[in-house]
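K.L.:
here is a sequence together with a model predicted from it:
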Amino acid sequence: MEATLIDERFLSKLRWRCRRGLLENDLFIERFFNRHAESLTEFQAEGLRVLMDLSDNDLLDLLLRRKEPEGELVRADVQEVLSLLRTVT
């Protein structure tokens, strides 16, 4: 299956949707967009959308590896994006 890249308009809306209340989350998300905005696929965008539905504290727990995804978060798209968000280098 070919990965479909998102267009500039969708990327702009996604960036807006990803703004968070906790600076720590924003730093992870900003780094993610700086590295992956040009190559972001629809699959990854859906995983990111699911993560953005979480509360700030739950999201931060996942980003800092205090918790691992469970329940409806155990999905390939969420796991892939979470791995990219957690990557330091």
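P.N.:
Cool, the structure landed.
K.L.:
from now on I want contacts and neighbour counts done on CA atoms only, so please keep to that.
P.N.:
Noted.
K.L.:
which residue ranges of the protein form helices?
P.N.:
8-17, 23-36, 42-52, 56-63, 76-86 (DSSP state H).
K.L.:
export these as a markdown table, with columns for mean neighbour count.
P.N.:
Shown next, in a markdown table, are those (neighbours: other Cα atoms under 10 Å):
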| stretch | mean neighbour count |
| --- | --- |
| helix 8-17 | 13 |
| helix 23-36 | 15 |
| helix 42-52 | 18 |
| helix 56-63 | 17 |
| helix 76-86 | 18 |
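K.L.:
take this one as well and set it beside the first:
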Amino acid sequence: MTEIHNKARIRWACRRGMLELDVLFMPFVDEAFDSLSVQQQAVLQRLLEADDPDLFAWFMGHQECKDPELKQMVQLILDRVRV
């Protein structure tokens, strides 16, 4: 799969059922996806496979993600949004 198709698929997966998640994921993918390493892109894809309630809890700080790679990606997205 080409990089463009992969980005399009990731972008589609960013469309969640919760507006709070959409406003985090969509700008991040639009602005930062191309600068991520292949490994980080794979972690982002894995993060997007998580359920919305878990994602919401992790991003809002209500719960800590147990997976260190996913936790790091959550923090990367949050740091990017705060800038």
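P.N.:
Looks like it came in fine. Here the structure is a predicted model, which means the values were calculated and not measured.
K.L.:
re earlier: now the helices of structure 1 in CSV, with distance to Glu70 of structure 1?
P.N.:
Below are the helices of structure 1 laid out as CSV (distance: least, Cα to Cα, whole Å):
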stretch, distance to Glu70 of structure 1
helix 8-17, 23
helix 23-36, 19
helix 42-52, 12
helix 56-63, 10
helix 76-86, 10
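K.L.:
what do we get in structure 1 for His62 of structure 2?
P.N.:
Using TM-score structural alignment, the partner of His62 of structure 2 in structure 1 is Arg66.
K.L.:
ignore what I typed, I meant Val43 of structure 2.
P.N.:
When structure 1 is aligned by TM-score structural alignment, the residue opposite Val43 of structure 2 is Gly47.
K.L.:
wouldn't Cys14 of structure 2 be in contact with Pro27 here?
P.N.:
No. Proximity of Cys14 of structure 2 to Pro27 does not meet the contact threshold set by Cα atoms under 8 Å, at 9.7 Å.
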